[in-house]
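> Build me a structure from this.
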Amino acid sequence: MLTSLSIKNFALIEQLDIRFSNEFSIITGETGAGKSILLGALGLVLGRRADLTSLKDKEQKCVIEAHFDIQPYALQPFFEENDLDYEETTIIRREILPSGKSRAFVNDSPVNLQELQELGDFLLDIHSQHQTRELTDEAYQLQILDALAGHQDLLQDYRARLSRYKAIRSQLKQLLSEKDALLKEQDYNSFLLEELLAANLKDGEQEELEAAFERLNNVEFIREALDKSIMIANEEQIGLIQNLKEVKATLLKIAPLSIEYQDLSDRVSSVLIEFDDIADELQRHSEALMSDPEQLELTNQKLQNIYSLQKKHQVNTVAELLEIQQSLDQKVVQADDMDSRIDTLNREETELKESLNGLAETISANRTKAAPVLIGQITEILAELGMPNARFEFDIRPSETFLPLGKDEAQLLFSANKGTSFGLLKKVASGGEMSRIMLAVKAILANYTKLPTIIFDEIDTGVSGEIAHKMGDIMKKMSRKMQVFAITHLPQIAAKGNQHYKVFKFVQGETTVSELKLLTNEERIVEIAEMLSGKDISDSARNHARSLLMD
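Down below sits the predicted model:
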C-alpha cells in the first residue's frame, strides 16, 4: 500500500509531504484545485514520461518520492530478476532535472522507465473513466474470468510452454530457410569440394613444387655451372684446392715462429677442409642431376592446377585453399546435420503443441464454469447500484491458434433493460453504466486477487443519491482487503471514507500554490456541507453532512 507521498517543485505544488492509512481515503476539491496534479505526480512514480512543464520552478529539480508497504505482494522474485534490493517498505523516487532529463530510483538503485512501469503495475492502479474502457478489452475480460477460476498456475505453465513453442517454431523457420539456401548451393559446393580434394593439396607443397620445377626446367644450365665450379676447384695445376694446399704448406713453415702465423695456418686448413667438402658436394649434385621431361611436365601440371584454384577462389596460398576446402566440407555436411536438428525440433514442437492444447482445454473449461459465477456476482452488485435489469452473457469461442491466454476468444455481451437483446458491452453500455460495471468488477476481483492500491478517479460520474451511497459502500467494503482512494464530487461517497483529504489552491505572492490537507472531523463536516449546498452553508446542510458521516 501507499504509505506516504512527498512532492517537491511539481506543477503548482512547492512542497508536499503527506501520509496515508491503509483504509478508505477520500480526496475532494474544487475543479482545477489540483487533483489531477496529484494523479500526475503518482503517474510519474509509475513510470510515465516527464518533461520540463512538470517543474514549478524551472531552475530547480522536481522530486517525487512514494513509500510503499509491499510485504503482502510477494514481489521478491521481481526484485531478484531486476537486481534490486528488496525492502518491505520500498521507496520509489523520480527526479526531473532543469535540463529536462529524468531519473528514477527504487530503494536508491537506478532503474529505467520500463522496470518502473512493471513494478508500478504491482503497486498502484489509478482507475479513471478512460481506464474503464479496458473492461471492453477481450484480454481483460478473460483475466477477470481467470481470477475467479483460480488457475493462475495453469496459465503460468501455459505461457511458459507457449514461449518455448514460439521459440522452437522460430528456430525451425530459420533452420528450414538456411537448409533451403544450403541445398541450392550444395551441388556447387560439392563440385568445388571435389575439385579441391582431387588436387590432394598439402600445406607447403607449392614452394616445394616451384623449387622442383625450377630445378627440372634448368638442368643444362645448372649442370654447366656445377661442372665449371668442379673444374675450377679440382684443376690439377691451378685449381683452388691445389692452390689452397700450397698456401697451407707455405704457412706451416712459418707457423712455429709466431702465434699469429699459427692462427693463419689453422684458418687456411679449415678453409681447405670446408672447400674440399664443397667440391665433393658439387660432384654429388652433378652426378645426381639428370634431365626428366616427364617429371617436369607433372610438376608443371600440378603447379598450374594450384594456380588455377588460387585464381578461382581469389587466394594466394595453398594454406588458404585448404581452409576453403574445410569450410566447404562443413557446408556439405551441415545440410545433413540440419536434418537431425530439424527432426529434434519437430518432435519437441509436436509434444508442446499437444500439451498446450491440453492446458488450453482445461483453462477453457474452468472459464466456462467461472462465467456464470462472475455474471451472478456482477448482476447482484449492479442491482444495488440501480441497474436491476442488467444482464450479461459470455460468448466464449475456441480459436484455431494459440493466444497469449489460451485458445479462447471471448466477448462480454450486455443488456441493460428488459426486452432488449444482448450487444457488445463497448457498443451498448453508457458511460455511467460502464463506471458501475467496472466498480462491480473491481469489487469482485478484490475477493479473489491481491489487487494493488486502487485510486478511483471520479468513477461516480453520472450517478447521485442512493446509487452514490451504494457505490461508497462497495468501495468501503473493498478497503477491508486493500487500500482504496476515491476522488469524488459526491458527498454521499465522501462521507464513507475513513480519512478525508482536500485539495485546494491559493495565491502566494505572485504564484498559485496547490496543497493537500488531511481534514479533521469538523473540517469534514464543512467540506461535505459545501458539497451539498455550495459555499453558503446552511444549518440543514451541516446537519445533513453530520448524518452522512454517522451512517
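
> Please make it C-alpha for all contacts and neighbour counts, starting now.
Noted.

> Please identify the helix or strand for Gln304.
helix 293-313 (DSSP states H and E).

> do the same with Gly419
Here Gly419 is assigned to no helix or strand, by DSSP H and E.

> any idea how far Gln314 is from Ile324?
The gap separating Gln314 from Ile324 is 11 Å, by C-alpha to C-alpha, to the nearest Å.

> Grab the most central residue of the chain for me.
Taking C-alpha atoms, centre = their mean, the centroid of the chain lies closest to Gln114, which sits 10.2 Å from it.

> Let's compare: structure for the following, please.
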Amino acid sequence: MLNALSIKNYALIEKLAIDFSNGFTIITGETGAGKSILLGALGLVLGKRADLNSLKNKEEKCIIEASFQIEKYNLEAFFAENDIDFEQQTIIRREILPNGKSRAFINDSPVSLQQVTELGIFLIDIHSQHQTLEITESKYQFEMIDALSNQREAVAAFYSKLQGLKNLESTLEQLKSSLQNQVKEQDYTTFLYEELVASNLQIGIQEELEEELSKLSNVELIREQLEKAITLSDNEQFGILQNLKEVKNLIFKISTISNQYAQIHERLESIQIEFKDILNEMNGLADTLVFEPEQLEVINSRLQIIYNLQKKHQVLSIEELLDIQNSLEDKVDSIVNIENEIGKLEVEISKLNEVLTLMSQEFRANRLMNIPKLETQLIEVLKLLGMPDAQIKIALNPTSLFNAYGQDEIQFLFSANKGSDLGLLKKVASGGEMSRLMLAVKAVLSNYSQLPTILFDEIDTGVSGEIADKMGEIMKDMSKNMQVFSITHLPQIAAKGDEHFKVFKTNINEVTQTQIEQLSSENRIIEIAQMLSGSSVSDSAINHAKALLN
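Okay, here's the model as predicted:
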C-alpha cells in the first residue's frame, strides 16, 4: 500500500507531505485546485517522463518521494534481478534537476525509469478518466479474462515464446534469402573452385616449372657451353685442371720453407678438389642433357594454365591463387552449412509452433470456462449501479494466426437497455455507462488481482444521485481487500471514505500554492455540505452531509 507521499518544488506545490492509511481514501477539491498536480507527481515517481516546466522554482531541484509497504507482494525476485536492496517499506524517489536532467532511486539505489515503471505496475493502478476507454481495447479485455482465469503469467510466458518464434522466423527468412542469392552464383563459384583444385597448385611450383621450361628450351645452347667448358678444363696439355696441378706442384716445392707457402699449397689443393668435382658435375649434366619435346609441351601447358588462372583472378602469384581457392571453398561449404542451419531452424520453428498451439488451446479452454462467470458478475454489479437491463456478451473467436494472447480474437458486446440489440462496446456505450462498466470490471477483478492499491480519478464522471451512492459502496467494498483512492466531485462517494483529504489553493506572500490537508470530522461535514450546496452552506446541507456520513 501507499504509506506516504512527499513533494517539493513541483508545479504549484512548494512543499508538502502526506501520510495515508489502508482502506478507502477520498480526495476532493474544487476544479483547478490541484488534484491533477498530485496525480502528476505520483506519475513522475512511478516513472513518467519529466518536464523542466514542472519545477516551481527553476533554480532548485524537484524531489518527489513515495513510500510503499510491500512485504506481502512477493517482490523479492524483482529486487534480486535488478540488484536492488529489498525493504519491506520501499521508498521510490524521483529528482528533476534545474538543468533538466532526471534521476530515480529505489531504496537509495540509482535505477532507470524502466525499472521504476516495472516496479510501479506491481504497486499501484492509477485509473484516470481517459483510461476508461481502455475497456474497449482487446488488450484490456484479454487481460481482464485472463486475470479471472488465473493465467496472466502463463500468457506472459506465451508472449515471450511468441517473440522467440518471430525471431527464429526472421532468422530463417534471412538465411533463405542469403541461400537464394548464393545459389544463383553457386554453379560458377563451384566451377572456379574445382578449376583451381584440378590445377593442383603448390607453393613454389611455378618457379620450378619456369626453370625446367628454360632448360628444355635451351638444350643446344646448354650442351654447347658445357662441352666447351669441359674441353677447356680437362685438356691433357693445356686444360685448366692440368695447369692447376702444375701450379700446385711448384708451390709444394717451397711449402717447407715457410708456413705461408704451405697454406697456399693447401688452398690450391682444395681448389683442385673442388674443380674436379665441378668438372664431374658438368660431365654428368652433359650426359643427361636430352631434348624432350613432349616434356616441353607438358610444362608449357601446365604453366599456361597457371598464367590463365592468374589473369582470370587478377593476381600474380600461386600464393594468391591458393588464397582464392580457400575462399571459394568456404563459399561452397557455406551453402551446405546454410542448408543445414535452415533445416535445424525449420525443425525448431515447427516444435515451437506446436507448443504455442497447445498453449493457445489451453488458454481458450480456460477463457471459455470463465467468460460466463465474468459476464454474470459484471451484470450483477451493473444492476447495483442502476443498469438492471444491461446485457454483456464476450465472444471468443479462434484464428489461425498467433497474437499476444494465443489464437483468439475477442469481441465485447454490450447493451444497456431492454430490447436493444447487443453491439460492440466502443460503439454503443455512453460515457456514463462506460464509467460504470469500468468500475464493475475493477470491482470484479479486485477479487482476483493481487494489485495492492488502486486510484480512481473521477471514475464517477457522468453519474449522480443513487448511482453515485452505489459506486461509493462498491469502492468501499473493494477497499476491504486493497487500498483504494477516489478523486471525486460527488458527495455520495466522498462520504464513503475512511479518511478524507482536501486539495486547495492558497496565497502565501502573494504566491499561489497548492496545499492538501486531512479533514477532521467537523471539516469533513463542511466539505461534503459544500459539495452538496456550493460555497454557501445551509443548515439543510449540513444535515444532509451528516446523514451521508452516517
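
> More neighbours: which of Gln314 and Ile324 of the first structure?
Neighbour totals were compared for Gln314 of the first structure and Ile324, and Ile324 leads with 17 against 11 (other C-alpha atoms under 10 Å).

> longest strand in the second structure, by residue count?
strand 391-403 (DSSP state E).

> what helices or strands is it leaning on?
The contact analysis (3 or more C-alpha pairs under 8 Å, 6 or more residues apart in numbering; DSSP states H and E) places strand 391-403 of the second structure against helix 318-384, strand 406-415.

> Measure how buried the nearest residue to Glu95 of the second structure once chain neighbours are set aside is and give me the count.
Distances taken as C-alpha to C-alpha, 6 or more residues apart in numbering place Ile63 nearest to Glu95 of the second structure, at 4.6 Å, with adjacent residues excluded. For Ile63 of the second structure, the neighbour count with other C-alpha under 10 Å is 22.

> Checking Ile63 of the second structure next. Helix, strand or coil?
Following DSSP: H, G, I helix; E, B strand; the rest coil, we place Ile63 of the second structure in the strand state.

> and it, what does it touch?
The neighbours of Ile63 of the second structure, taking C-alpha atoms under 8 Å, 6 or more residues apart in numbering as the test, are Ile7, Lys8, Asn9, Tyr10, Arg93, Arg94, Glu95, Ile96.

> what about 6 Å?
Lys8, Arg94, Glu95 (C-alpha atoms under 6 Å, 6 or more residues apart in numbering).

> So which of those is the closest to Pro452 of the second structure?
The closest of the contacts of Ile63 of the second structure to Pro452 of the second structure turns out to be Arg94 (C-alpha to C-alpha; 21.4 Å).

> Contacts only, for that closest one.
Contacts of Arg94 of the second structure (C-alpha under 6 Å, 6+ apart): Val45, Ile63, Ile64, Arg103, Ala104.

> Give me the distance between it and Ser6 of the second structure.
11 Å.

> thinking again about what came up before, in JSON lines: the helices and strands packed on strand 391-403 of the second structure, plus distance to Gly284 of the second structure.
What follows is these, written out as JSON lines (distance: least, C-alpha to C-alpha, whole Å):
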{"stretch": "helix 318-384", "distance to Gly284 of the second structure": "33"}
{"stretch": "strand 406-415", "distance to Gly284 of the second structure": "90"}
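
> highest average neighbour count across these?
strand 406-415 (a mean of 20; mean count of other C-alpha atoms under 10 Å).

> Mean per-residue distance, the helix or strand containing Ile528 of the first structure versus the second structure.
Assigned by DSSP H and E, Ile528 of the first structure belongs to helix 521-533. Average distance, helix 521-533 of the first structure versus aligned residues of the second structure after superposition (mean C-alpha distance after the TM-score superposition for the first structure): 2.5 Å.

> That'll do, ta.
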